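K.L.:
Quick one, what's the 3D model for this:
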Amino acid sequence: MNVRTRLARLGALVVVAALASLGVTPAHAAESYVPITGSGSTWSQNALDQWRKNVATNYGMTVNYNGTGSSAGRNDFINQTVDFAVSEIPFQNPTEDGSPPEIPTSSYSYMPIVAGGTALMYNLKIGGKRVTNLRLSGEVIAKIFSGQIAKWNDPAIQADNPALAMPDRPITPVYRSDGSGTSAQFTLWMSKQFPSIWTAGQRSQFPQITSSFKGQSGSLGVAGYVSQSYGEGAITYVEYSYAMKSGFPVAKVLN
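P.N.:
Below you'll find the predicted structure:
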């Protein structure tokens, strides 16, 4: 089993069982398995954690994984402190921040392992009742996360939600403060769809646009902030399973 193979999650591709790609042998040979360790994407971590439990139960395999964020995972692989890394984007060369190019010193392969949806999880109430049917156009989303729309009763949001009396409440955009493939995906989408609104291009490191923006580390961090009582008025971008586990709604994005 070649455990120096790097696993990179590419969101547009589907693979039935990711860890099976490492090479599964019958359960009776479990004593011959060598534990492997990986790090990286928190976007993918819910799926990875379930798979790790499955292979431990069914095959006696130990797979350790530390959700540190995609950028940290790629760096760990370059430094050869892990056997595999998970990232939404490939190694950067050149890098977006002008740091040294991400060039692994060992052989590696990219392997798609997870497909999912990045959703807009939010915490909003009207008259004390939680809103569960928020609708947002792509243009409005880009304007919220570029700081051009700052209140929930902005005319553009009200136009997307004619059946709701949107509250006069500040919007708190919650972003990934760590180097994140989720940020890279989200900013790439905004830059391709609305280049005149989001002008910063693809960014693994999401910029703090204004003081109203709140940075949190990891998918659990951003989802956790939004789901708290102090997170009322907040919205974030995160893999859909985190919103499901938190019991919070996601915006219906108008195509």
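K.L.:
going forward, measure contacts between C-alpha atoms and count neighbours the same way
P.N.:
Noted.
K.L.:
now the strands for the stretch 151-255 of the chain?
P.N.:
For the stretch 151-255 of the chain, the strands defined by DSSP state E, counting those that start in this stretch occupy 172-176, 214-216, 234-239, 252-254.
K.L.:
Just put those in TSV and tack on mean neighbour count.
P.N.:
Below are the strands of the stretch 151-255 of the chain laid out as TSV (neighbours: other C-alpha atoms under 10 Å):
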stretch	mean neighbour count
strand 172-176	26
strand 214-216	18
strand 234-239	26
strand 252-254	14
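K.L.:
one more to line up against the first:
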Amino acid sequence: MDGILSSLPMYDLPELRPQTAALWQALAVALRAAGVAAPDELSSPDALAAHWRQPDLLLSQTCGYPLLSLPEHVRVVATPAYTAPGCEGAWYRSALVVHRDNPAADLEALRGGVCALNNPDSNSGMNLLRATIAPLAGGRPFFRDVVVTGGHAASLAAVGGGTADLAAIDCVTLALLQANRPALTAPMRVLGWTPAAPGLPLITAGDASLVEKLREALAVVAADPALAAVRRALLIDRFVVLPGDAYEVIRQLEHDAEIAGYPVLA
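P.N.:
Predicted coordinates:
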């Protein structure tokens, strides 16, 4: 494996690209010291589903929900543990966000409203929200409309602009946006939280030997004092190797919603 493709696309705010690039450069140095060919720069793929299936993928980060369809293509390397509110080690939640002027005291008050959804294959924006709504829905549509926005920031803008009543926002994304785009998040309040799930995993198309080298390189950058400011800006605390079946929680949440008669967020 040449290791020609690497990306870190999941929390790729433009405001944080210098820090993401610095993290990658440190990883690349550690990998080369271990004999792994690592590209100088990260890729910026437009079609992530195809990117994650490339046989020469050295390292990337995916959402836990798409991961369920990737087992024959990739191995999970590790899961970043973030310091954002809503995270517990390598597990995270989504914040149920409404406009600060919305008087709703609970989700039931939002029945018949409009939901902003970042992407139908998002664990944080769809699957965790579906699992939260399913016990309330009674097997029927809960929202008047579900609007696909294309991203968490756009979902927040929809709630802030009054075109949506609710969005489920990945807690790491929310914390990063609060730090870097306070004007976007200022009109919001957190109504509640979804169930927890394993966070967004780092993956590779490589073999078990490469997985170990990647884990060793991640341990190096997690402990490097010279990268403390970079890790702090990216909210990265450390990298955790979860049990092999950890991500089955995501599939179970999907199954539970189906059993409750709520297979589609609606």
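K.L.:
what's the TM-score for these two chains?
P.N.:
TM-score of the superposed chains, computed with TM-score structural alignment, normalised by the length of structure 1, equals 0.47; 163 aligned residues with a C-alpha RMSD of 4.2 Å.
K.L.:
Could you point out which of the strands of the stretch 151-255 of structure 1 sits nearest residue 55 of structure 1?
P.N.:
Nearest of the strands of the stretch 151-255 of structure 1 to residue 55 of structure 1, taken as C-alpha to C-alpha: strand 234-239 at 23.2 Å.
K.L.:
What angle do strand 172-176 and that closest one make with each other?
P.N.:
30 degrees (axes from the mean of the first three to the mean of the last three C-alpha atoms, to 10 degrees).
K.L.:
packing partners for strand 234-239 of structure 1?
P.N.:
When contacts are defined as 3 or more C-alpha pairs under 8 Å, 6 or more residues apart in numbering; DSSP states H and E, strand 234-239 of structure 1 packs onto strand 118-122, strand 172-176, helix 181-193, helix 218-227.
K.L.:
Figure out which of these is closest to residue 75 of structure 1.
P.N.:
helix 181-193 (13.1 Å).
K.L.:
buried ones in the closest one?
P.N.:
Neighbour counts over helix 181-193 of structure 1 (16 or more other C-alpha atoms under 10 Å) mark 181-191 as buried.
K.L.:
got JSON lines for the residues you listed, with distance to residue 122 of structure 1 too?
P.N.:
Listed next are those as JSON lines, based on distance: C-alpha to C-alpha, whole Å:
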{"residue": "181", "distance to residue 122 of structure 1": "20"}
{"residue": "182", "distance to residue 122 of structure 1": "17"}
{"residue": "183", "distance to residue 122 of structure 1": "17"}
{"residue": "184", "distance to residue 122 of structure 1": "20"}
{"residue": "185", "distance to residue 122 of structure 1": "19"}
{"residue": "186", "distance to residue 122 of structure 1": "16"}
{"residue": "187", "distance to residue 122 of structure 1": "18"}
{"residue": "188", "distance to residue 122 of structure 1": "21"}
{"residue": "189", "distance to residue 122 of structure 1": "19"}
{"residue": "190", "distance to residue 122 of structure 1": "18"}
{"residue": "191", "distance to residue 122 of structure 1": "22"}
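K.L.:
Would you reformat the helices and strands packed on strand 234-239 of structure 1 as CSV and include distance to residue 70 of structure 1?
P.N.:
Shown next, in CSV, are those (distance: least, C-alpha to C-alpha, whole Å):
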stretch, distance to residue 70 of structure 1
strand 118-122, 15
strand 172-176, 11
helix 181-193, 5
helix 218-227, 10
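K.L.:
residue boundaries of the helices in the stretch 101-250 of structure 2?
P.N.:
Here the stretch 101-250 of structure 2 has its helices, by DSSP state H, counting those that start in this stretch, at 128-137, 152-161, 171-180, 182-185, 208-223, 228-234, 248-259.
K.L.:
For residue 66 of structure 2, find the nearest of the ones you listed.
P.N.:
Among the helices of the stretch 101-250 of structure 2, the nearest to residue 66 of structure 2 by C-alpha to C-alpha is helix 248-259 (10.1 Å).
K.L.:
Residue 245 of structure 1: which of the helices and strands packed on strand 234-239 of structure 1 is closest?
P.N.:
helix 218-227 (9.5 Å).
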